[in-house]
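> starting from these lines, generate the structure:
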Amino acid sequence: MKNLKGKVALVTGATRGIGKGIAIGLGEAGATVYITGRTLEPSDENISGTLLETQQAVIDAGGVCIPVQVDHSDDEQVRLLFERIETEQKGQLDILVNNVFSGVKEIGNAFGQPFWKHDPSLWDAINNVGLRSHYIASVYAARLMNKRQQGLICTISSWGGLSYIFGAAYGVGKAACDRLASDMAVELKPDNITSVSLWPGIVGTEEMFRFSEKWKTEDEKEPQNSTMRDYYNWETPLFTGRVIAALADQQNTMNLTGKVQIIAELAQRYNIVDENGNRPVSLRSLRFIVPSAIPALKKYPWLIPDLKIPWFVLQWTMLQSPKI
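Sure thing, here's the model as predicted:
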């Protein structure tokens, strides 16, 4: 259903992974989707993912997609991007998805080593085109949305804001993304602009499959390694896109603004399924936690109730055992 027909969206960092899935999800819902990335078309350098490939995928899903080559470390390029959207769409921007992130390679290189064994530039590699870029894009998006007194800003964060996953710089950056979304919500609420932080689950992106191979070499007795081996409860990138499309279709999202929203839980609320027809559960659901600890139960997930661990319990548990 083309519920977002007539809406204009921008997805930053959409050449591959979650960004590409979000663009497809918004496109299949009828939105006009602007996408950004550094790589426009395939080259001999064998770079994984390009804007033109994402554009074609959105078109194949029945959507309209406008690729714009942007390096989000350059503020002027970002300013010109929003100037273009304002001109071409007569000032309309309904949805911004802050997704761009350039620290994947650095995270992979630093994997398994403490932060102090790496150059301090690791912080910038992870949080410049990431946390800072989300702030810059939100500034320009809010200026457009303010004129029409409506809009939705989604900042893609992760469970790394709550528990240790990929190192200190990554965790602090994701916690800051959550706080950014929360504090922006306070200042945007008078203008009827919603700001949320979104936590996907374990998403089967190209890079996540590579990370799973690394985890397989770790202690096989660790529950998380079992989860990585058999891809239990993994989500596709499109799942996040479909959930954001459903969120953008709601008449009033102010009751959600400023809060962390878990993709799987929003999917349950809006009756959204993944591209293979299933619906992954939240990572704080007993249906995920128990089978992850007792792998034999993964064949019978329906026997375990889909009950969510309360936030305060989850936070206490993560503090006691920070590695997941």
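> alpha carbons only for contacts and neighbour counts from here, please
Will do.
> can you show me the strands along the protein?
Applying DSSP state E to the chain gives strands spanning 8-11, 32-37, 64-69, 95-98, 151-156, 193-199, 260-262.
> could you dump the ones you listed to TSV with mean neighbour count and distance to residue 271?
Output for the strands of the chain, formatted as TSV (neighbours: other C-alpha atoms under 10 Å; distance: least, C-alpha to C-alpha, whole Å):
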stretch	mean neighbour count	distance to residue 271
strand 8-11	26	22
strand 32-37	25	23
strand 64-69	20	25
strand 95-98	26	21
strand 151-156	26	20
strand 193-199	27	17
strand 260-262	21	14
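> now the other sequence, so there's something to compare against:
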Amino acid sequence: MTNERKRDDAPTGNVALVTGASRGVGRGIALVLLAAGFQVYGTGRSIDQADLPREIVRLRCDHLNNDETARVFDAIRSGSGRLDLLVNCAWGGYEKMVEGGAFSWPAPFWEQPPHRWTGMMDAGVRAAFVCSAHAARMMTPRRRGLIINISFWAAQRHLGNTIYGIAKAATDKMTSDMAVELKPFDIPVIALYPGLVRTEAVLAAAKSGAFDLSTSESPEFIGRVINALFHDQDLMARTGQVLIAAAVAKEFGVLDIDGKSPPALTLADL
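Down below sits the predicted model:
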């Protein structure tokens, strides 16, 4: 781990941890929270090489490793003494999508490579569970905090990969049940769905015509939505729910970095 703070240099604002902050959605969220005044910790296996401002505390972590995950929270406890926001964005499901020259991601479940289960369920769902458990231990004594689990529509409709659907459905159910157990401590838990996000991988695929980016979202957009939710005084009324980021944005008047208001996708759009 690198760039860790000492307690005598602890921040006075809100403290956030964004897992999977090296690139894509996680990086966008981390950038927005930093600009909004949060002290931001970001994790990732390649976080040391990530294009991030120096103010973001980089904690190298493979969330498949329990000891490395535990050290992340030890560092936050030592550096800041508390945690106000956890955004579970770590996800290994999009790795090795092309193998042996073939696009294996949409193959039927009986032809899926074992690593894809590990990437989606262990590096995704399990990582979010373990991080949420650590976060809850820090948040419940203060009766303050927010846990956001990044999920997607695959929980509600088959989108080309059975494991993908299982992982997202598990994330939504995990959110719902965690919310029940954290409600007595006034700590909301939310599952948040992005739309089509202009991540590095999506932009690369768009060059071949794979995606229509006309209604897409920047990686920073969902970070703006999370910041708005964090400051919502009535957020406990939403705990345990699945929220569509673009729909929440319209409610709060949140715009994307280009000044646009991305449409809220529905199942019919998918």
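> TM-score of the superposed pair?
Here the TM-score for the pair of chains, by TM-score structural alignment, normalised by the length of the second structure, is 0.89; 256 aligned residues with a C-alpha RMSD of 1.9 Å.
> circling back to that earlier point, could the strands of the first structure be laid out in CSV, adding distance to residue 213 of the first structure?
Shown next, in CSV, are the strands of the first structure (distance: least, C-alpha to C-alpha, whole Å):
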stretch, distance to residue 213 of the first structure
strand 8-11, 29
strand 32-37, 26
strand 64-69, 31
strand 95-98, 28
strand 151-156, 24
strand 193-199, 23
strand 260-262, 26
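> gap between the residue nearest the centre of the second structure and residue 98 of the second structure?
Centroid-nearest residue in the second structure, with C-alpha atoms, centre = their mean: residue 89, separated by 2.4 Å. Residue 89 of the second structure sits 22 Å away from residue 98 of the second structure, going by C-alpha to C-alpha, to the nearest Å.
> could you do residue 133 of the second structure as well?
Distance from residue 133 of the second structure to residue 98 of the second structure, by C-alpha to C-alpha: 34 Å.
> over to residue 46 of the second structure?
21 Å.
> what does residue 207 of the second structure give?
Using C-alpha to C-alpha, one gets 17 Å for the distance from residue 207 of the second structure to residue 98 of the second structure.
> which stretches of the stretch 151-300 of the first structure form helices?
According to DSSP state H, counting those that start in this stretch, the stretch 151-300 of the first structure carries its helices in the segments 168-188, 206-215, 223-230, 237-248, 263-270, 286-293.
> could you tell me where the first one falls in the second structure?
Aligned by TM-score structural alignment, helix 168-188 of the first structure falls on residues 162-182 of the second structure.
> contacting residues for the alignment partner in the first structure of residue 57 of the second structure?
Residue correspondence, TM-score structural alignment: residue 57 of the second structure in this structure matches residue 66 in the first structure. By C-alpha atoms under 8 Å, 6 or more residues apart in numbering, the contact set of residue 66 of the first structure is 32-35, 55.
> alignment lookup: residue 27 of the second structure to the first structure.
Structural alignment (TM-score structural alignment) places residue 27 of the second structure against residue 20 in the first structure.
> the nearest residue in space to that match that is not next to it in sequence: neighbour count?
Nearest residue to residue 20 of the first structure in three dimensions, chain neighbours excluded: residue 14, at 4.5 Å (C-alpha to C-alpha, 6 or more residues apart in numbering). Per other C-alpha atoms under 10 Å, the neighbour tally for residue 14 of the first structure reads 31.
> go on, residue 205 of the second structure?
Using other C-alpha under 10 Å, residue 205 of the second structure has 12 neighbouring residues.
> cool, residue 109 of the first structure as well?
Residues near residue 109 of the first structure, counting by other C-alpha under 10 Å: 11.
> which of the helices of the stretch 151-300 of the first structure is buried the deepest?
helix 237-248 (a mean of 25; mean count of other C-alpha atoms under 10 Å).
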